[in-house]
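>>> below is the sequence, then the predicted model.
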Amino acid sequence: MHRKTLTTRRIISLIVRMVLIVLSAEILVMLIFNHFHIETRLSEIQLAIADSLLLLLIAAYPALRWVIRPIIRAAQVSAAHTEMLAAALENAGESVIITDADCIMVHVNKAFEATTGYTFQQAVGRNPNMLQSGIQNSAFYERMWNALNHNGEWKGELWNRRADGSIYPEVLHIRAILDAQHELQYYIGTFSDISERLELEKAARQSQKMEALGTLVGGVAHNFNNILSGIIGKAYLAKKKSTSDAVQRHLDDIHQLGMDGSTLIRQLLSFSQDSTHDIQKIPFTTLLKATLKSLQSSMEEEIQVQTNFPEEELFVFGDAGQLQQSFVNLINNATDTLRNSEDKLIKVTLEERRCSVCPQSEACDSCNGHVVHLCVEDSGCGIHESEMEHIFDPFFTTKDEGTGLGLSMVEGAIKSHGGSIHAESKLNHGTTLTICLPLNNPNADSASHDEYHI
């Protein structure tokens, strides 16, 4: 885009115009003086004054139109352009630092203030090394400055520190700005916080790892299931042939171990999502009540279970067996955490909820506005903060006995139903697991409430 600013060529053009206007006006004055014989009528002083006034009158309009107005317009355009650049710099999405040749900050924009927590007044006049986190060593910065000195720019990723002391990852691009004589004038650095990008990349890698692990587990589980079927079948046939009580007991143990292994295989197949699903409309309230009633019969007497179920039936769409097993895993997980607790309490809450009042709505990708909200809370020992990010990982467990598949299976099942699961825990204060599932037809009639059993 052509900008009407006062470039060197334009300044020369305006000077030439002015000279031509003055020369033309002077020639015209001379012609007027000769025509009216003014030189013979006035003294030298009067003649000089008349010459100047007449020259000014003749040259005024052409000079105003062809020289002064273009200068004013160019100055206005230049000022507007400078103001636009200043506004763009101030409101840029990326953080911007401008330093002088001695690396002292002379300007920072609003994005810099938002990212680092330092205000304009706190930053200007200081060296950008106040942002250093200490993660990069001196060799890193030496390579950076070598690139700047030899190539005039450097781009890379590093960790910096905010005003509050927290650290964050950023991608930084620094350029050295030179004048016409190739002398260094200042540095311009632009950077962006890439915390979110790194989290997405981490989630993508985890998803790929889980997909690969699921494929591997599915294949192993299928083969192992065939072996177990043979073992259980052979044990059954051997029991029919044997009359020895000791042999019968050993065969019973073999059969029970085989059945335990079969249960583990079902969990593995569920984790790998390689099992068939019977999708239907489920009376979720009835399902949970019946399941909890069956589970309570095998719980320790000291464990108290408090429930808060809605009077109306809440329906979800999905696989009843898979959702029931997920609820069983949640209750079993809560029961296991209460073994060494004095206060043994499990709270189960089921309700219909709008996502607008859900504290997890902003962080949840599965919210569709109208959900079934299931909360299982225990008064157990809780989970350490460092372990929270791994509780849904397969084969991760904080218990002495356990496969580490329970919660990973629950997460997979809930996500396959378009829902989400969230965990909150505080050491020595218990754990809360929350499930959200899309509500199916909030105004549905209670069509058929079949009984569900484990």
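Received it, and whenever you're ready, just let me know what you need.
>>> please count neighbours and contacts with C-alpha atoms only from this point.
Will do.
>>> quick one: residue 427 from residue 385, how far?
For residue 427, the distance to residue 385 under the criterion C-alpha to C-alpha, to the nearest Å works out to 8 Å.
>>> what's the spacing between stretch 432-446 and its chain's center?
In terms of C-alpha atoms, centre = their mean, to the nearest Å, the centre of stretch 432-446 is set 28 Å apart from its chain centre.
>>> which residues touch that stretch?
Stretch 432-446 has contacts (C-alpha atoms under 8 Å, 6 or more residues apart in numbering) with 281, 283, 313-317, 330, 352, 367-368, 370-378, 414, 417-425.
>>> okay, and which of those residues map to strands?
281, 283, 315-317, 352, 370-378, 420-425 (DSSP state E).
>>> show me where the stretch 151-300 of the chain has helices.
In the stretch 151-300 of the chain, the helices defined using DSSP state H, counting those that start in this stretch lie at 195-241, 245-271, 284-296.
>>> could you say what helices and strands the first one packs with?
Contacts of helix 195-241 with other secondary structure elements, assessed using 3 or more C-alpha pairs under 8 Å, 6 or more residues apart in numbering; DSSP states H and E, are made with strand 167-178, helix 245-271.
>>> can you list these in a markdown table and add mean neighbour count and distance to residue 34?
Rendered in a markdown table, the data for these read as follows (neighbours: other C-alpha atoms under 10 Å; distance: least, C-alpha to C-alpha, whole Å):
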| stretch | mean neighbour count | distance to residue 34 |
| --- | --- | --- |
| strand 167-178 | 18 | 58 |
| helix 245-271 | 17 | 110 |
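>>> put this next to the previous one:
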Amino acid sequence: MTLPHDGPVVQQMRLHGFNVAADYEPVRDILRDLRLPPYTEIPGYYWSYLWEDYRWYIVIGVVVVLVILLLVVRLRLANRGLQESETRYRTLVQNIPGATYRCNNDRDWSMSFISSEIESITGYATADFLNNSVRSYASIIHPDDQAMVKQRVAEGIEKCQPFAMEYRILNSRGEIRWVYEKGQAVFNDTGEVKWLNGTIMDHTREKELEDELIEARKMASLGTLVGGIAHEFNNTLAGMTGQLYLAKKEVHVPAVTKRLEAIEGLSFKVAGMIKQLLAFAHKDLVQMRSVSLSSCVKEALKLNSVVTPPRAIFRQDISSDELIVSGDQVQLQQVVINLIRNACDAVADIDGGEISVLLDFFEADETFLARNEGATAHGFAHLRVSDNGVGIAEEDMDKVFDPFFTTKAIGKGTGLGLSMVYGAVKGHGGIIEINSELGSGTQVHIYIPLHGEKGSEAEQQQSTEIVQGAGETILLVDDNLSFLETNRDIIASMNYRVLTADNGVKACELFREKQHKIDLVITDLVMPLMGGVEAAAVFRSIQPDVKIVFATGYDRNESLLQGEKMSGETIIFKPFEIEKMSAVIHHQLHH
């Protein structure tokens, strides 16, 4: 029987076998009193009874609680380890050069993951490529390279091997960038492709350096070839011009003299072409001095006035400031001449042709310096030659500076004009940029760093008269017998005594024998047995104050550049004008 207000005492009594009547009044009174504190607490023997009857339940409960606590701890440790692993993975991915990716092997290679480095490579946001939400990576691969990329990936999957390739992409600005990609397919248990993993790296700079290396090797090979040609040609031309000079002295028939002068002019024109080749191949020993680019341009404009097409409009805007650069005056004039002649050829067959020549000061800004990484100067002399002629096709733009490349008709050009310009500008530490569009014309921009003060006008002027000697003795040394004999007669005609030797060894023996009679030595640089520089060292060991002139067609071994120039030494390049040679001889003997 259960009382409506059974308390702990009644419950204990029943547990011990006592039967308590529900209507038992004394019990009710007792129960009423026992429901009040402090009798509500269950006595200690109650717990022992519970342990005896329910201990397994208690043990199991405690075990369950401990297991739950253990699982919670392990779960927290696992989460912490996962976070650390994710951090390490994220750090690893962020520090891998290039963009890492995971994509599906579908038509567009849908990206399920790609690292943020893709933004610096392509210019597009990373999110644009995830699941092809905005664009697919395949869509920015250059159209000409897409077939090759797909083929390389397919071959790698088929052979279960990594694939690697270099190709072009179009970035967000429409510019071509070179990338190098390496990846590998991941297969499931049935041999099907689950996804592709790989990296994409920007190789644009490496490609540029590779192209520069190839260009440098081409230039080295061309320079070696051109150097050999220059030496032989210039020696031969020097002999020809010398013979022509002697012939003009002996022939007094005006018509014949005119023809001889024409041949002489052609000889110097050939020498100019050799100089262009040397300039392009960076093999020309230029005579650098402070010169006014403004004067060079004005002089070149005078020389080109006769070749301007009669229907063309010619405009010039030459700065009134003296833009002083460190350079070779002859080369700089040749640069301007070649650019203007190219512009004239471009407008020769069109109506309303216009040619514009501008020279002004240019201060480099951040954009210019970023576009031309090698530029260090900020002040430049800026030359722009532009025309509205036929222009240059886009596919030919990469070849315009190649030697012998020309878009002109056969017989209209040699293909050396722009290549010579390129070599000369680079030799002056300058920058050249060309913009052209087929049918719209061409603009060529040249930037030469400003430098120093202008050289004296006296230095730049060339003598036009033969300076006679006073019977001084000159030792002439050259292994080219034709040049040796011809110039012996020419120098003798200037009232000098001439001794000759056809190599450096003989010259040293002759100098040792007649050192007190020899006033000046004129020697070639490149000779068998002993070159001119080595012979000059012997001359100076015998007579320290000897005057020496180096006459050379080409310093093949750059021997003049390898040592210090001594006082009393000068250089003259073959073929030379006889008037200039006489002035050099006179200057060396009397200064």
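Good, I have the coordinates. Keep in mind it's a predicted model, so treat the numbers as computed, not measured.
>>> what's the TM-score here?
Scored by TM-score structural alignment, normalised by the length of the first structure, the superposition of the two chains gives a TM-score of 0.71; 408 aligned residues with a C-alpha RMSD of 4.5 Å.
>>> onto which residues of the first structure does the host helix or strand of residue 31 of the second structure map?
Under the criterion of DSSP states H and E, residue 31 of the second structure resides in helix 25-34. Helix 25-34 of the second structure lines up with nothing in the first structure when matched by TM-score structural alignment.
>>> can you identify the element that follows that helix toward the C-terminus?
From helix 25-34 of the second structure onward toward the C-terminus, using DSSP H and E, the following helix or strand is helix 45-95.
>>> mean deviation, whichever helix or strand comes after that next one versus the first structure?
Per DSSP H and E, helix 45-95 of the second structure leads on to strand 99-103 as the next helix or strand towards the C-terminus. Overlaying the first structure shows strand 99-103 of the second structure at a mean distance of 3.2 Å from the equivalent residues (mean C-alpha distance after the TM-score superposition for the first structure).
>>> residue in the second structure matching residue 107 of the first structure?
The pairwise alignment with the second structure assigns residue 107 of the first structure to residue 113, based on TM-score structural alignment.
>>> wait, residue 353 of the first structure touches residue 373, no?
Yes - the pair residue 353 of the first structure and residue 373 passes the contact test of C-alpha atoms under 8 Å, sitting 6.3 Å apart.
>>> which of these two has more residues huddled nearby?
Neighbours were tallied for residue 353 of the first structure and for residue 373 using other C-alpha atoms under 10 Å; the higher tally belongs to residue 373 (22 against 17).
>>> what does that one align to in the second structure?
Taking TM-score structural alignment, the alignment pairs residue 373 of the first structure with residue 382 from the second structure.
>>> how about the closest residue to its match other than its chain neighbours, secondary structure?
The spatial neighbour of residue 382 of the second structure that comes closest, neighbours along the chain excluded (C-alpha to C-alpha, 6 or more residues apart in numbering), is residue 447 at 4.7 Å. What DSSP: H, G, I helix; E, B strand; the rest coil gives for residue 447 of the second structure is strand.
>>> what number of residues lie near residue 447 of the second structure?
When neighbours are counted by other C-alpha under 10 Å, residue 447 of the second structure registers 23.
>>> quick one: it from residue 340 of the second structure, how far?
Distance, residue 447 of the second structure to residue 340 of the second structure, by C-alpha to C-alpha: 16 Å.
>>> sorry, back to before: elements contacting the helix holding residue 31 of the second structure?
Contacts defined by 3+ C-alpha pairs under 8 Å, 6+ apart place helix 25-34 of the second structure against helix 8-15.
>>> where in the first structure does the helix it packs on fall?
Using TM-score structural alignment, helix 8-15 of the second structure pairs with nothing in the first structure.
>>> how far out from the middle of the chain is that helix?
Chain-centre distance of helix 8-15 of the second structure: 101 Å, with C-alpha atoms, centre = their mean.
>>> who are the packing partners of that helix?
With contacts taken as 3+ C-alpha pairs under 8 Å, 6+ apart, helix 8-15 of the second structure sits against helix 25-34.
>>> in the stretch 451-591 of the second structure, which spans are strands?
When assigned using DSSP state E, counting those that start in this stretch, the strands of the stretch 451-591 of the second structure occupy the ranges 473-477, 497-501, 520-523, 547-552, 569-573.
>>> which residues of the first structure does the last one align to?
The reference is to strand 569-573 of the second structure. Using TM-score structural alignment, strand 569-573 of the second structure lines up with nothing in the first structure.
>>> among the helices of the stretch 151-300 of the first structure, which is nearest residue 401 of the first structure?
The stretch from these with the least distance to residue 401 of the first structure (C-alpha to C-alpha) is helix 245-271; that distance is 13.4 Å.
>>> for the closest one, name the packing helices and strands.
Contact analysis of helix 245-271 of the first structure by 3+ C-alpha pairs under 8 Å, 6+ apart lists helix 195-241, helix 406-416 as its packing neighbours.
>>> the first one vs the second structure - mean distance after superposition?
Which is helix 195-241 of the first structure. Once the two structures are superposed, the average separation between helix 195-241 of the first structure and the matching residues of the second structure is 2.4 Å (mean C-alpha distance after the TM-score superposition for the first structure).
>>> from the chain's centroid, how far away is that helix?
31 Å.
>>> repeat that for stretch 285-305 of the first structure.
Its chain's C-alpha centre and that of stretch 285-305 of the first structure lie 39 Å apart, by C-alpha atoms, centre = their mean.
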